[in-house]
Structures are given as C-alpha cells and as structure tokens.
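J.: attaching a predicted model along with its sequence, questions to come.
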Amino acid sequence: LCIDDISSAGFENFSVDLIYGSPLLSDDELIKNLEVIVGKKVPHISCYALTVEPKTILDHQIKKRLSQNVSSEKQSRQFLLVMDHLRNAGYEHYEISNFALPGFRSRHNSSYWKGLPYYGFGPSAHSFNGNDVRKWNLNNNALYAKNILNNEPCAVSETLSSSEKWNEFVMISIRTIEGISIERSEREFGRNLTENLLQESRQWISGGKMLNTKNCLVLTDEGKLFADGIAASLFA
C-alpha cells in the first residue's frame, strides 16, 4: 500500500482522502477501507461524498445507464458510518470533511476556517487579508510569468461586502467542531445580525440538527447532513 511506503520512508504527518457514496461502494467495503486507514494509524483523513462532474466518464455512464446514479440516501448513510467509525477510533471530527488524531489537525486549511490571512504564490493561487480583500492569481502559466517579468498585475482582487463577510463567517464556522461563536458574531458583526442568527437557529435546534453549547451554535451529526442548507438559512 502507498500508506506503507509513506510510513516506511519516515513520514509521520500525512493525510488520506476517502471518497464515499459511490454507486459501486457498499457499506461493508467502506467499513473495510476505514479499518485499513485506522489500522495504519493514518494521522489525518479528509472524507468527501462523490460528486458527479459534467462531461466526465462517470457522468456519461450514468446518462447511458451503464452505471447507477449517486444516491443521496446512500451518501447520508455512509457519512454517518464514517463519522461513527472514525470517532470511535479516536479521531477528532474537527471540520465537516476532516478528521484527525490528536495534534494532527491541518494547520494550512485551519487558517481558512478561522478566517485568518494567508498568501498564495504561483498561478491560480488565492490570498486573503483576513478582513475583506481576496485576491487570486492568473491561471495561465505563461501570462502569469510574462506579467511578473513586465512588472504588470498578475492577480485580480475583490472587496467583500458586509453581507458577504457575514455569509462567509457563517458558512465556514458552521463546518467546524467549534461552530458559530455568538461572542465573535456580536463583536465583529453587531447585535442585529447576531439576534437574527439566534432567531433563525431556533428551528434547527428544536429539530435536533443544531445545539447551542458554550455560547456557540454547533451542528449535530444529523445537522451535518444538511450543513449547506442550514448555513444558507442563516445568511444575511
């Protein structure tokens, strides 16, 4: 296995991507994959539901009825299996798609989820000033290099509006184990938006999809199945 090669080469900090919800992946096969990952003591795991992209081979096969389509019910069931299995094995479910053994959270991606500033270097790389300005470099390698040599702009930027900043705060925070901080919401966005947040969240709390714990709004396992929709309901 590649995992064995990585470990034998001396790497102690690495990550594995796991795709679930594939039409051909049974629950038993998924559990076997998880058992291999846990048995190898992989320190970090990113888990994603299969997405059928347009004009791919799988998309073509589904349209021609040569393959089963993706089932949302199956994806939900398998995500619950993943969460249960990895948590029981000692992994921290610190972001909706990411699990880590203690001390092995992704430092790079955590900057995104915390809204911290970061710099991107090279074609297509993105940068953020930690407040309201986002930049992304040109995605054409030749043009990117040419503009640098000619001292011309090699990036495009945008300034986020107040509502865009709020929506991003909600969308990113709700995916994390810490959830949406009520204290941070009021400090950075004011009382009105925070009161609306608390009001709109009541339906999800009463429905068992969210908890208000330690002054933070945190998704339950069931709520994680509807994370995008719940986040959208809390947007400005």
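T.: Structure's in. What do you need?

J.: only C-alpha atoms for contact and neighbour calcs from this point on.
T.: Will do.

J.: contacts only, for the residue nearest the centre of the chain.
T.: The centre of the chain sits closest to S97, judged by C-alpha atoms, centre = their mean, with a distance of 5.0 Å. S97 is in contact with 46-48, counting by C-alpha atoms under 8 Å, 6 or more residues apart in numbering.

J.: pretty sure W136 is in contact with G122, am I right?
T.: No: if you go by C-alpha atoms under 8 Å, W136 and G122 don't touch, sitting 9.6 Å apart.

J.: in stretch 119-131, what's buried?
T.: Buried residues in stretch 119-131, counting neighbours by 16 or more other C-alpha atoms under 10 Å, are found at 123-124, 126-128.

J.: now do stretch 65-77
T.: Quick answer for stretch 65-77 (16+ other C-alpha under 10 Å): 69-70, 74-76.

J.: now do the strands in this structure.
T.: 15-20, 44-49, 92-95, 98-100, 126-128, 133-137, 155-159, 180-181, 210-213, 216-219 (DSSP state E).

J.: now for the shortest one, which elements pack on it?
T.: This points to strand 180-181. When contacts are defined as 3 or more C-alpha pairs under 8 Å, 6 or more residues apart in numbering; DSSP states H and E, strand 180-181 sits against helix 162-173, strand 216-219.

J.: likewise for the fifth one?
T.: Using 3+ C-alpha pairs under 8 Å, 6+ apart as the contact test, the elements touching strand 126-128 are strand 133-137.

J.: pull the residues that contact the strand it packs on.
T.: With C-alpha under 8 Å, 6+ apart, strand 133-137 has contacts from 120-128, 144, 154-160.

J.: just the buried positions in it, please.
T.: Under 16+ other C-alpha under 10 Å, the buried positions of strand 133-137 are 134-137.

J.: what of stretch 104-114?
T.: 104-106, 113.

J.: what does stretch 22-29 give?
T.: 22, 27.

J.: pick the most buried one from the helices and strands packed on strand 180-181.
T.: Comparing the helices and strands packed on strand 180-181 by mean neighbour count (mean count of other C-alpha atoms under 10 Å), strand 216-219 comes out on top with a mean of 24.

J.: who touches stretch 25-35?
T.: Contacts of stretch 25-35 (C-alpha under 8 Å, 6+ apart): 20, 78, 81-82, 85-86.

J.: hang on, the earlier thing: same list (the strands of the chain) but as TSV, adding distance to E195.
T.: Formatted as TSV, the strands of the chain follow (distance: least, C-alpha to C-alpha, whole Å):
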stretch	distance to E195
strand 15-20	37
strand 44-49	33
strand 92-95	25
strand 98-100	30
strand 126-128	28
strand 133-137	26
strand 155-159	26
strand 180-181	13
strand 210-213	14
strand 216-219	13
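
J.: below is structure B, check it against A:
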Amino acid sequence: MHLYLHIPFCKQACHYCDFHFSTSLAQKPALVEALRREIEQQQDYLGTRQLETIYFGGGTPSLLTEAELASLFETIHRHFTVAPEAEITLEANPDDLTPAHLRQLRPYVNRLSIGIQSFHEPHLRFMNRAHSALEAQQCVRLAQEAGFHNLTIDLIYGVPAADHAIWERDLETALLLDVPHISSYSLTIEPDTALGRWQKKGRFQGTDDEFAAEEFEMLIRTLGANGYEQYEISNFARPGHEARHNSSYWKRRPYLGIGPSAHSYNGHSRQYNVANNALYIKAINRGELPCTVEMLTPADQVNEYLLTGLRTKWGCQVSELESLSGGTFVREQQAILAEQQRRGWLTRTGDQLLLTPAGKFFADRVAAELFMES
C-alpha cells in the first residue's frame, strides 16, 4: 500500500498556492513529533503494513532537517514493512538542494520532485517563488551529480505573457536537463490566494482559456516528440519512470495520509485530517485522530473513478464502473456516452473508456457529465 506525509511549512507563500501550509517554522519540531504519533495510531488503517511507496508532500518537505527525516523513517520502519524496491519521493524546492543537503537526503529518498515552475526570472518573481532561475537549473544538475536519477520537475503554463515564447524556452530548458519525468499544470487562480485576491480587486487578470490551451498543446507536442508519454493529463514520463505513488491514487489503491490536511482512502471511505497545525498537534497529543470520515456511496465511487481514471492512459474499465454502480452505469449514462463519442472526446474499445487527444482538453467536463447522482 501507500503512505503520504504532509509537511505543512514553507519559507514564503507562493501567490498561486492554496495548499495547507505555514510560513512560520516555530511548530515544526512539535509537528514532526505529532506525525510520528499519528503513524503509530494509524498503522492498521490500511489492513496491511506493507508499503510500496512513501511520499513526502507539502508545503516544502525539503525544509526537514536530517534528524527530523531520520526520526520519521525510524517510526515508519518500526510500524510498517517497506518494500526493498519502494519508491520514496520527497518534494523539494530548488533553493534547498545544496550539495550538503542532497547528501543528507540520499540515504532516505530515491526520488525527488522539484518545484521549479519556471526558468524565467520575472515569472518566478510574479509567482513569489523563493528560488532564482539560475537555481532552477543548478539544482537539477546537483541532484544528478549526487546520484538522484529518478527525478521529476514541476512546470506551470498559462502564466500571463505577450506570447508563447517564454513557455517555449521553459520547455527547451527542461529538455536540456534530461529529467525522466515532468509534471505540468495550468496556472489556476484560486479565490483564497494572493492572485485570487488581486483578481477580485481588479489588480490582476489571468490568461484566457485559449492561451492556456495553446500552451498545453505545445507541452503535449514537445514532450511527445522527445520520448515522453503523457500517461496522465498533467504527467509525462519516459519509459519506466511513471510516478508509482501518484499512479496509485489514479488507480484507486488504498493509501494512508499523515499530517494536517492529509487525506486517506481505504476502499470504502475517505478521511480528511484537520487543516490546522495547532489543532492537529493538540488532538494527536491527546491520542485523538483529528479527521472527518466520509463513507463513499456507489455513486461516489463511480464519480471518483471517472474523475481520476479518465485522466490517465489506462482510462476506465466499463466492467468496473458497472460493478461499482451495481450494474446501472451503462444503462443510465448510455446517451451521454454516445454524445461524448460523437463529439470526439471519448472512445470505447471493448471494456475500456479513453479520452481522445481532443478530449484531454475537456477531461473534467467529460467526467462531470458522466457523474451519477447519489
């Protein structure tokens, strides 16, 4: 099974980010101790203690000290059995990846996810990233020299610009770094972010959908021509380098989420930890799990499978949709399935539903139209 740990600390707030985090590190030691206690409390959640992947997300997990990382792994290994070939990923910011820090990470982590976002200095300043364009390139080379060859970088497209030249140069730079995996997302303006507040006040205007779609098309075309497979809408990998941990989410595998705001899934329910560091620490120290549990209805299971599965190269199995729905999915959604095939957004081959290349631009809409009512 799969383990996720949320490290909710950042040096500064990126203007687009609406994940749970704090820019004050004062609670970091207490929170790491609470993570260790929650691991112990939740060790039987998955029904097995065999781990295939471990993922440190955030926030900025590269802010953990070597001692903090060692203490978390000591707890993990005490309560779980980690497969010898387990994928162990840590999200990192470029400015944290010094040669000394990379040497400290190497015994614990075999995959780095580096939040580069852009190689263009003005775009980094616009997003309020803590690193420079030079650090964005240097950190990848330093990681490779330190022995990290299973690397992924994050890039953001759809950033306001006069044309697509900056995005084109970002892709060219990414290819020169020769990383085996790239995740790329359109800049999304969330209400409770700096960009969202600026937009509400009329101080900022994002790009239109057409501009972002053109850059998405450039992304697919450029990476495809250079040996990357788009195995999920936003994720591109060279053969054998798909993210095993993230793929487990898209394939509806059970996972345990540890930390404030972390989610867990055991096949029939989801639970959501409180998104507040102080409340999380207090509850864990009292021996309580500060989470909300949601039992999933058949419709919930179908809808989640559609939302995640259709985004991948594996698509959705009609037989699985029928099983989850109690045999009603095809009968109830037959007209919509036919309409989406007529539009050229969806194909059905035997038991498999897949988005077409055109359908990838409307993935969430395709899934939403097929949702079943609870």
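T.: That came in fine, so what should we check first? As the structure is a computational prediction, the values presented were derived from the model and not from experiment.

J.: before we move on, the earlier item: any chance of the helices and strands packed on strand 180-181 of the first structure in TSV, with distance to H93 of the first structure too?
T.: Formatted as TSV, these follow (distance: least, C-alpha to C-alpha, whole Å):
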stretch	distance to H93 of the first structure
helix 162-173	14
strand 216-219	12
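
J.: of all these, which one comes closest to V16 of the first structure?
T.: helix 162-173 (22.0 Å; C-alpha to C-alpha).

J.: where in the second structure does the closest one fall?
T.: Mapped onto the second structure using TM-score structural alignment, helix 162-173 of the first structure spans residues 298-309.

J.: kindly report the same for stretch 34-44 of the first structure.
T.: The aligned range for stretch 34-44 of the first structure in the second structure is 171-181, by TM-score structural alignment.

J.: flag every buried residue along that stretch.
T.: 171, 174, 179-181.

J.: ok, the residues you listed vs L31 of the second structure, which is closest?
T.: Nearest member of those to L31 of the second structure, counting by C-alpha to C-alpha, is H181, at 30.9 Å.

J.: now do the contacts for that closest one.
T.: Per C-alpha under 8 Å, 6+ apart, neighbours of H181 of the second structure: 151-153, 228, 235-238, 241-242.

J.: quick one: P254 of the second structure and N266 touch, right?
T.: Yes: applying C-alpha under 8 Å as the test, P254 of the second structure and N266 come out as touching, 4.6 Å apart.

J.: ok, back up a step: okay if I get the buried residues of stretch 119-131 of the first structure as JSON lines plus distance to R175 of the first structure?
T.: Formatted as JSON lines, these follow (distance: C-alpha to C-alpha, whole Å):
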{"residue": "P123", "distance to R175 of the first structure": "28"}
{"residue": "S124", "distance to R175 of the first structure": "25"}
{"residue": "H126", "distance to R175 of the first structure": "21"}
{"residue": "S127", "distance to R175 of the first structure": "21"}
{"residue": "F128", "distance to R175 of the first structure": "19"}
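
J.: restricted to helices, list the contacts of stretch 25-35 of the first structure.
T.: 78, 81-82, 85-86 (DSSP state H).

J.: can you tell me the closest non-neighbouring residue to the counterpart of L321 of the second structure in the first structure?
T.: Correspondence of L321 of the second structure to the first structure, assessed by TM-score structural alignment: S185. In space, and not counting its chain neighbours, S185 of the first structure is closest to T194: 5.9 Å by C-alpha to C-alpha, 6 or more residues apart in numbering.

J.: tell me the counterpart of the one you found in the second structure.
T.: Checking TM-score structural alignment: T194 of the first structure goes with V330.

J.: cool, F14 of the first structure as well?
T.: Match for F14 of the first structure (TM-score structural alignment): L151.

J.: residue range in the second structure corresponding to stretch 134-144 of the first structure, please.
T.: So stretch 134-144 of the first structure sits over residues 270-280 in the second structure, by TM-score structural alignment.

J.: show the end-to-end separation of that stretch, please.
T.: One end of stretch 270-280 of the second structure to the other measures 18 Å (C-alpha to C-alpha, to the nearest Å).

J.: not counting its neighbours along the chain, what's nearest the corresponding residue of the second structure for P123 of the first structure?
T.: Superposed on the second structure with TM-score structural alignment, P123 of the first structure falls opposite P260. Excluding its sequence neighbours, the residue lying closest to P260 of the second structure (C-alpha to C-alpha, 6+ apart) is A275, at 4.9 Å.

J.: distance check, the one you found against G257 of the second structure.
T.: Counting by C-alpha to C-alpha - A275 of the second structure and G257 of the second structure are separated by 13 Å.

J.: okay if I get the buried residues of stretch 104-114 of the first structure as TSV plus distance to L25 of the first structure?
T.: Converted to TSV, those look like this (distance: C-alpha to C-alpha, whole Å):
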residue	distance to L25 of the first structure
F104	28
R105	27
S106	27
W113	30
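
J.: wait, which of the residues you listed is closest to G10 of the first structure?
T.: F104 (16.2 Å).

J.: what separation do you get for that closest one and C2 of the first structure?
T.: For F104 of the first structure relative to C2 of the first structure (C-alpha to C-alpha), the value is 20 Å.

J.: now do the contacts for the residue of the second structure most remote from its centre.
T.: Here the second structure reaches farthest from its C-alpha mean at R331, the gap being 33.5 Å by C-alpha atoms, centre = their mean. Neighbour list for R331 of the second structure: empty [criterion: C-alpha under 8 Å, 6+ apart].

J.: repeat for F216 of the second structure
T.: F216 of the second structure neighbours (C-alpha under 8 Å, 6+ apart): 157, 186.

J.: corresponding residue for it in the first structure?
T.: So F216 of the second structure corresponds to F79, using TM-score structural alignment.
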